[in-house]
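Chemist: quick one, structure for this:
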Amino acid sequence: MAASIGSLLGEISSVDDPIEELQSLKTALLSIPVNALRSSVSGQRLNGIFSLLNTNEREQIELCVDILDRILMALSPVDLVQNYRAELQGGLTHPDGAVKILALTQIGRMVEHPDAITQILNNLDILQDVIRCIGEEKMAVAKQAIHSLSKLSHSKPGLDSLFQGELLKVMKDVMATSDVVRYRIYELIVDISSVSPISLGYCANSRLVTQLLGELTGDDVLIRATAIEMVTALARSQHGRQYLAQQGIMKKISNMITGADTDPYSSFYLPGLVKFFGNLAIMDSPQQVCESYPIFHNKVFEMAMDPDPAMMGVALDTLGLLGSTVEGKQVLQKTGEKFKSVLVRMSQVASSGATELRVRSLDAIAQLLTLQMEQQTEDLLALTESWFRLLSKQPMDLICNISTQPFPELHCGALRIFTAIATQPWGQRLMINTPSFMEFILDRSTGQTKEAKDAKFELVRSLVSSSTTAAILGSQHYLRLKSYLREGPYYVSAVAAVGIEGAD
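Modeler: Model prediction:
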């Protein structure tokens, strides 16, 4: 096969219309596993394929990109930098986006390799061209450029090169292109900052992080909304959160939430501010965040009652996030009647809101009610049961009715609530005391989509995993549940299969 690939490579460079030969070469390459391809292409020169990229023929470019992608991925980064650096750099200025992405992907491999990166850093012009690709019109090209450049942050020489001298100047020049491109550079800065405290230090010293933080209070509300997304991403790392705290950003965002009441344009950025604190609470401490910034959970409760679907949706997601931890559950419980009113509202939305909000409400309720086995203390079990009973006078009937509606996403959302309470003794008692409920669980004819079958299977798995199931549901139901679990989510009985075949 190596000889075949070699001859095909030779033939391509000598024909006027290479499409057929390119297709044959692509087929031959696909027939060889990637791990075996390196020996087949070792020593072969690819100049002919690279030269065929210089055309306006779309099919020819696509075939060349597919072929080069397959071959270059089989070569080591050192091979690439030694033999194809110039060709790949040329690909960065090619008019076709697919060629740019091919080049950027391979350059990303080179800057990750300790030997290959040395040669790249000795020729910074290639990295300048990569930075300029962030300003490309096609988002896919810009994303790949950001991804490849962020890999420089994994080494000190890479960081030194990117944030000292000419490359930093090029980066700032590219930023000036437009608001959109400026935020792409911020995305790169956040990606690099998230790697380690050292990489964050480089970004901070470049003043680009300070510039990003300054965007939070800019006059343009859309830019402000984008800035808060970037800052939220920066807060995902512990060192990022520490830096933001040192810069007083948490207090600034808290004040922005307070000031949103008097800003007619706050709906553009307020959801992002709430998401910021929601993520912060989960990563650090729900109690600490809610106590330090009480405006946060007060605003969440307020948004949960807001008729604006955008506001309510963010509130539902945030409540689910907060309530997914034991500490978050306890924080919500401490608010007393405020949270009880919100929970009743969530139940109303789950019953009769717009479909998307119904699904988000069901998911949030499921998170609020979930307790892992090791978390099931007497107090926490009493808490989740009291919350469940607040949903309706007949909460089991409410969720059962939702589960039978002809919308797969609602069906699965209802099943997730049943799964949440399935390991808790009070939930099992409600199930066994609800007429026909166990038959519903064990009936494989309900919910025919893959998602519905998977959701039902998770419910069965949760019941079987609980140590109290057999005693509360009875041995007969328990054995049928174990049989369901053993058969898997997609089991079809032989009798049913014969019946279906006969009907056909």
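
Chemist: alpha carbons only for contacts and neighbour counts from here, please
Modeler: Noted.

Chemist: can you give me the buried ones in stretch 215-227?
Modeler: Glu215, Leu216, Thr217, Val221, Ile223, Arg224, Ala225, Thr226, Ala227 (16 or more other Cα atoms under 10 Å).

Chemist: er, stretch 418-436 actually
Modeler: Neighbour-count burial for stretch 418-436 [16+ other Cα under 10 Å]: Phe418, Thr419, Ala420, Ile421, Ala422, Thr423, Gln424, Pro425, Gly427, Gln428, Leu430, Met431.

Chemist: and stretch 185-202, by the same measure?
Modeler: For stretch 185-202, burial by neighbour count (16+ other Cα under 10 Å) applies to 185-195, 197-200, 202.

Chemist: ok, stretch 158-166 next?
Modeler: Under 16+ other Cα under 10 Å, the buried positions of stretch 158-166 are Gly158, Leu159, Asp160, Ser161, Leu162, Phe163.

Chemist: relative to Glu20, which of those residues is nearest.
Modeler: Using Cα to Cα, Gly158 is the member of the buried residues of stretch 158-166 that lies nearest Glu20, at 42.4 Å.

Chemist: list the contacts of that closest one.
Modeler: Residues in contact with Gly158 (Cα atoms under 8 Å, 6 or more residues apart in numbering) are Val111, Ile117, Leu121, Leu152.

Chemist: sequence B follows; please return its structure for comparison with A:
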Amino acid sequence: MAASIDSLLREISGVEDPIEELQSLKTALLSIPVSDLKDSVSGQRLNVIFSLLNSNDREQVELCVEILDRILLALSPVNLVQNYRAELQGGLTHPDETVKILALTQIGRMVEHPEAATEILNNHDILRAVIQCIGEEKISVAKQAICSLAKLSHSKPGLDKLFQSDLLKVMKDVMATSDIIRYRIYELVVEISSASPISLGYCAKSDFISQLLGELTGDDVLARSTAIELVTSLARSQHGRQYLAQQGIMEKISNMIKGADTDAFSSLYLPGLVKFFGNLAIMDSPQQVCETYPVFQNKVFEMALDPDPVMTGVALDTLGLLGNTVEGKQVLQKTGEKFKAVWLRMSKLASAGATELRVRSLDAISQILTLQPEHQTEDLLALTESWFHILSNQPMEMVCNICIQPFPELHCGALKIFTAIATQLWGQKLMTATPSFMEFILDRSTSKTKEVKDAKFKLVGSIVGSSTAAEILGSQHYIRLKSYLREGAYYISAVPLVSTEGAD
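Modeler: Here you go, the predicted model:
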């Protein structure tokens, strides 16, 4: 096959319109596993393919990119940097975005390899061009540039090069291009900062972080809504949260939530502020966050009852996150009637809201009702059981009615609720006491789509995996459920042929 690729490359170099030959080469390359391709292209000079990128023929450029993407993936980063560095550098300024992405992807591979990375670090022009790609119109190009630079920053030499050389000025110049590009640089800085406390130190010293935090607390409400997303990403690392706490950002965000009631434009940034504390609660402690910043919890309840579907949706997602943990369940329980009012609204939305809100309500309800086996104490089981019965006078019937509606996303959401209670003793007792429920679960004809089949299979797996299932359900149902599990999610029972005597 190496000889075949070699001959195809030779054929391409002597053809004026090489589309057909390029297609043949692409087909040949795709027939070889990438793991075996290295031997087939070792030593080959791909200059002819790189040269063909300089064309206005879109089809030709696309074929060349696909061929190079396949071949270069088989080569080591050291091989790339030694033999194709100039060609890849040229790709960074190519007018076609697919060529830029190809070059950026390969440079990303090189900066992850210690030996190859040294070569790239010593090539100022390549790094400057990569940074400038963040300012490209196509977001796909900018994203790949951000990814490659983030990889470069995983080493101290990479951090030194980005933040302690004139490349820092290049980043700031690119940043000044427009509001959109500025936030792309912030995205890069947050990704770098999240890697380690040392990385965060470099970014903080360069003033990028303080500038971002200034936008969060500034007067521009549109800037706030974008900045809060990036600050939330920074808070996902422990050292990031510590830094934000040291800068007093949690208190500032809490005060911004308080002041939202008197701001006509708060709907633009309030959901982001709530998401920030929701993520903070999950990463640290729901109880600590809710007690330290009570305005957050109160605002979530308020938004859950809000007629604005955007506010309601964010509240539902946040409640699901909080209630998925034992500590979060206890926090919700302590609010008493406040949570009960919200819980009833969630039930109403699940049954008769707009489709998107119905799905989000079902997801949140299933998360709040979920209780892992190791957490199934008497008190917590009593709590989830009481919440389930508050949903409706006939909660099993309510959820079953959602299952039979002709919307797969609602069917899956309802099955998630059954999956949540399937491992809990009271849930299993309810299932056996509900007429025709086990028959409904075992009836494969009610599962029309792959998503529903998968959701039902997960439900069956949860029931069978419970230590109390055999005793509570009875041997007949338990054996049939085990058979369902053994047969798989997509099993189709054979339909026997019936012959008619005397028929031709």
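
Chemist: overlay them and tell me the TM-score.
Modeler: The TM-score (TM-score structural alignment, normalised by the length of the first structure) is 0.97; 499 aligned residues with a Cα RMSD of 1.2 Å.

Chemist: could the buried residues of stretch 418-436 of the first structure go into CSV alongside secondary structure and distance to Leu321 of the first structure?
Modeler: Shown next, in CSV, are those (DSSP: H, G, I helix; E, B strand; the rest coil; distance: Cα to Cα, whole Å):
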residue, secondary structure, distance to Leu321 of the first structure
Phe418, helix, 18
Thr419, helix, 17
Ala420, helix, 15
Ile421, helix, 17
Ala422, coil, 20
Thr423, coil, 20
Gln424, coil, 20
Pro425, helix, 24
Gly427, helix, 22
Gln428, helix, 25
Leu430, helix, 26
Met431, helix, 26
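
Chemist: those helices in the stretch 251-400 of the first structure, which residues are they?
Modeler: 270-283, 286-292, 294-304, 309-323, 326-334, 337-352, 355-369, 378-390, 395-403 (DSSP state H, counting those that start in this stretch).

Chemist: tell me the helices and strands packed up against the fifth one.
Modeler: What it means is helix 326-334 of the first structure. Under the contact criterion of 3 or more Cα pairs under 8 Å, 6 or more residues apart in numbering; DSSP states H and E, helix 326-334 of the first structure touches helix 286-292, helix 309-323.

Chemist: change it to 6 Å
Modeler: Judged by 3 or more Cα pairs under 6 Å, 6 or more residues apart in numbering; DSSP states H and E, helix 326-334 of the first structure has no packing partners among the helices and strands.

Chemist: list the buried ones in that helix?
Modeler: Result for helix 326-334 of the first structure [16+ other Cα under 10 Å]: buried residues Val326, Glu327, Gly328, Lys329, Gln330, Val331, Leu332, Gln333.

Chemist: then the third one?
Modeler: Using 16+ other Cα under 10 Å as the test for burial, helix 294-304 of the first structure gives Ile295, Phe296, His297, Lys299, Val300, Phe301, Met303, Ala304.

Chemist: sorry, back to before: which of the helices of the stretch 251-400 of the first structure sits closest to Gln89 of the first structure?
Modeler: Smallest distance to Gln89 of the first structure across these (Cα to Cα): 38.7 Å, for helix 270-283.

Chemist: the closest one vs the second structure, mean deviation?
Modeler: Comparison of helix 270-283 of the first structure with the second structure after fitting gives an average deviation of 0.5 Å (mean Cα distance after the TM-score superposition for the first structure).

Chemist: and the gap between Glu229 of the first structure and Lys252 of the first structure?
Modeler: In this structure, Glu229 of the first structure and Lys252 of the first structure are 15 Å apart, going by Cα to Cα, to the nearest Å.
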